[in-house]
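J.: Provided below are the primary sequence and the corresponding predicted coordinates.
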Amino acid sequence: MKALRVNYTTTAAFAPTNQANIAGIVEELKELNHPGIRYSTWLLPNGKTFMHFDQFENDDAHDVLTSLASFKKFDEELWASGLESEPVVELITLIAATETYYD
């Protein structure tokens, strides 16, 4: 299993576009219905800081996400937007959970 947490802050003006781009990723992932990808994004109270929490069965599943057209659009527009704080990517390790994740 590979789990990532990514945090960054957009400008207030770009936050709605970022939300729409993330919704596009979710839509494409739902259509794909890949069993090895769990993807979620959270918006912090300031309305412009995003936290992505993604779990992948393996590196190949992660590669599927980053190869999606919707992800490429999101990534390109995010970097071009003039971020207030750049993404911080952390590999995290599951210790315990109430639900079953990938082995």
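T.: Received the coordinates, thanks.
J.: use CA for all of it now, contacts and neighbours both
T.: OK.
J.: now the strands for the chain?
T.: In the chain, the strands defined using DSSP state E lie at 2-9, 37-43, 49-56, 85-92.
J.: kindly reformat those as JSON lines containing distance to Lys73 and mean neighbour count.
T.: Putting those into JSON lines (distance: least, C-alpha to C-alpha, whole Å; neighbours: other C-alpha atoms under 10 Å) gives the following:
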{"stretch": "strand 2-9", "distance to Lys73": "17", "mean neighbour count": "18"}
{"stretch": "strand 37-43", "distance to Lys73": "16", "mean neighbour count": "16"}
{"stretch": "strand 49-56", "distance to Lys73": "16", "mean neighbour count": "19"}
{"stretch": "strand 85-92", "distance to Lys73": "16", "mean neighbour count": "13"}
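J.: make TSV from these and add distance to Leu68 to it.
T.: Listed next are the strands of the chain as TSV, based on distance: least, C-alpha to C-alpha, whole Å:
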stretch	distance to Leu68
strand 2-9	18
strand 37-43	13
strand 49-56	15
strand 85-92	19
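J.: what about versus this one:
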Amino acid sequence: MINVIVTYTVKPEFVSENKSNIQQFLNDFKALDQTKFEYKVFVKEDGVTFVHFSNYENEEVQNTVLNIPSFKEFQKLRDESGLNDSHKVEILKSVEVE
């Protein structure tokens, strides 16, 4: 299982557009096999910092999900909005209980 958290902060004037772009790719994700991945998006209390949490069964599933055209367009528009080096990607490892 691949687990990822992505955080970034957008300018206040871009929040509404970013939410709309997120909704578009989340709608498109519904056409995929939801048993193979999970993708959730949150906004922090400041209203401008977004947190994307995702997990994928394997790299093939991850590549399929992340190459959906609406997701790629979301990334392009987000990056062009000016993130001021706030974009951070973290790969999470699960704790195995023995």
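T.: Looks like it came in fine. In this text, all values refer to a predicted model and were calculated from it rather than measured experimentally.
J.: mind checking the strands of structure 1 for the one nearest to Asn18 of structure 1?
T.: strand 49-56 (9.1 Å; C-alpha to C-alpha).
J.: average offset between the closest one and structure 2?
T.: Its aligned residues in structure 2 lie a mean 0.3 Å from strand 49-56 of structure 1 after superposition (mean C-alpha distance after the TM-score superposition for structure 1).
J.: what is that strand packed up against?
T.: The contact analysis (3 or more C-alpha pairs under 8 Å, 6 or more residues apart in numbering; DSSP states H and E) places strand 49-56 of structure 1 against strand 2-9, strand 37-43.
J.: how about the most centrally placed residue in structure 2, what does it touch?
T.: Geometric centre of structure 2, nearest residue: His52, 3.9 Å, by C-alpha atoms, centre = their mean. Contacts for His52 of structure 2 (C-alpha atoms under 8 Å, 6 or more residues apart in numbering) come out as 4-7, 39-42.
J.: which single one of the residues you listed is nearest to Ile91 of structure 2?
T.: Val4 (4.6 Å).
J.: how close does that closest one get to Pro69 of structure 2?
T.: As defined by C-alpha to C-alpha, to the nearest Å, Val4 of structure 2 lies at a distance of 20 Å from Pro69 of structure 2.
J.: do Asn27 of structure 2 as well
T.: 12 Å.
J.: what do you get for Ser94 of structure 2?
T.: Taken as C-alpha to C-alpha, the span from Ser94 of structure 2 to Pro69 of structure 2 is 30 Å.
J.: which one of these two has more residues nearby?
T.: With neighbours defined as other C-alpha atoms under 10 Å, Ser94 of structure 2 and Pro69 compare such that Pro69 has more, 12 against 9.
J.: rewinding a little: Glu84 of structure 1 is nearest to which of the helices and strands packed on strand 49-56 of structure 1?
T.: Closest to Glu84 of structure 1 of these, according to C-alpha to C-alpha: strand 2-9, at 5.3 Å.
J.: that closest one vs structure 2, average offset?
T.: Using mean C-alpha distance after the TM-score superposition for structure 1, the mean distance for strand 2-9 of structure 1 is 0.4 Å.
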